[in-house]
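> task: produce atomic coordinates for the following.
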Amino acid sequence: MKKIFAITLAAMLFIPNLLSANPAKGLNVVVTSSDAQTQMMAMVLSMMTLKQKKEVNMTLCSNAGDLAVKGMKSTVLKPQDKSPKMMLQAIMKKGAKVKVCPLYLPNAGKDASVLLDGITVAKPMDVANGLLNTEYQNLSY
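Next up is the predicted model:
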């Protein structure tokens, strides 16, 4: 009886983990919000994804594009005492690919020379292909 109980308990504990294994290669994250807390949540979840050895492709649009610009300030938030921009740079160091949408720079009166190292301008077809790739989960903030 104890053997049956042990086997049943082991099955209950381990089989759900095997069945729920996430086959996703990673995340596509689109950030448009100017709200620092919303931006930070996008960065935190991206970091957690990278820590799970998954890929992160991020596109910054509208006011969130400011995070990609050298010298632009970003609000420091608690409890980490970091800003979304600081987290953006941290996820890039861990391998996240970050781009700004092609509408951001011309509508902000800027060019690609103002972007942080490693950030480029997105190509709409590439972003669309990424969002349609079923091997990735999509998040939008």
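> C-alpha from now on. contacts and neighbour counts both.
Will do.
> tally of neighbours for residue 66?
22 (other CA atoms under 10 Å).
> and the spatially most central residue of the chain, how far is that from residue 94?
Central residue of the chain (CA atoms, centre = their mean): residue 46, 3.5 Å from the mean position. Distance, residue 46 to residue 94, using CA to CA, to the nearest Å: 10 Å.
> is it true that the residue nearest to the centre of the chain touches residue 91?
Yes: the pair residue 46 / residue 91 is scored as a contact, 7.1 Å apart, by CA atoms under 8 Å.
> coming back round to it: double-check that the residue nearest to the centre of the chain belongs to a helix.
Yes: counting by DSSP: H, G, I helix; E, B strand; the rest coil, residue 46 is found in a helix.
> quick check: the gap between the closest residue to it other than its chain neighbours and residue 110.
Of all residues not flanking residue 46 in the chain, residue 56 sits nearest, at 6.4 Å (CA to CA, 6 or more residues apart in numbering). Distance, residue 56 to residue 110, by CA to CA: 26 Å.
> one more, so I can put them side by side:
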Amino acid sequence: MRRLLTATAAMILLPACASVPSEGQSAPVAEDRPMLTVLTSGDAETQLMALVLTRAALAKGVTPRILLCSAAGDLALKDPPPDALAPLQPKGVSPAGLLRSLKADGVKVEVCAIYLPNRPFGAEALEDGVGVATPPDIASAFTAAGATVLSF
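Okay, here's the model as predicted:
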């Protein structure tokens, strides 16, 4: 079963949608629980919430992957905009900082295929380890069996 959740639905429905194993069953292993976070918003609070939920899913054994498009792609730059670096409450974490932390924890982070061709710079401006997604690869991610897609 695939789930597509918008930012609002993700915050409201994600816990209700999570499958809970019945007695005698074990929880699915991480590779059986893929999740794609698609982040397009340029709003720092929205960016941080998307990444906080992605971090929470990682802690629950989900295998997240992050696709950054439009203004959110700027989070993946070696020199992100000031808003992306500003710590937000309640934990004093910035969107760019949390993205770097997720990447360090093995979460695959990519910009969409349209991001770089529409900027005055190339892949050299991206942080090390950030890739450029291809549409067929992302289509495979969101159509995978059991995939959950969060969109912000």
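> before we move on, the earlier item: identify the residue of structure 2 aligned to the residue nearest to the centre of structure 1.
The alignment partner of residue 46 of structure 1 in structure 2, by TM-score structural alignment, is residue 54.
> just to check, that match is in contact with residue 61?
No: taking contacts as CA under 8 Å, residue 54 of structure 2 lies outside contact range of residue 61: 10.9 Å.
> what's near enough to touch the residue nearest to residue 46 of structure 1?
Counting by CA atoms under 8 Å, 6 or more residues apart in numbering, residue 56 of structure 1 makes contact with 26-29, 46, 49-50, 95-97.
> of those, which ones are shared with structure 2?
Mapping these onto structure 2 (both residues aligned by TM-score structural alignment, their matches' CA atoms under 8 Å) leaves 26-29, 46, 49-50, 96-97 still in contact.
> quick one: the helices in structure 2?
Remark: helices assigned in structure 2 by DSSP state H are 7-17, 44-59, 82-85, 95-104, 135-143.
> how about the aligned partner of residue 122 of structure 2 in structure 1, nearest residue that isn't a chain neighbour?
Alignment note: residue 122 of structure 2 maps to residue 111 in structure 1; criterion TM-score structural alignment. Spatial nearest neighbour of residue 111 of structure 1, chain neighbours left out: residue 105 (5.5 Å); criterion: CA to CA, 6+ apart.
> do residue 47 of structure 2 as well
Excluding its sequence neighbours, the residue lying closest to residue 47 of structure 2 (CA to CA, 6+ apart) is residue 95, at 6.0 Å.
> and the one you found? What does it align with in structure 1?
Alignment note (TM-score structural alignment): residue 95 of structure 2 maps to residue 84 of structure 1.
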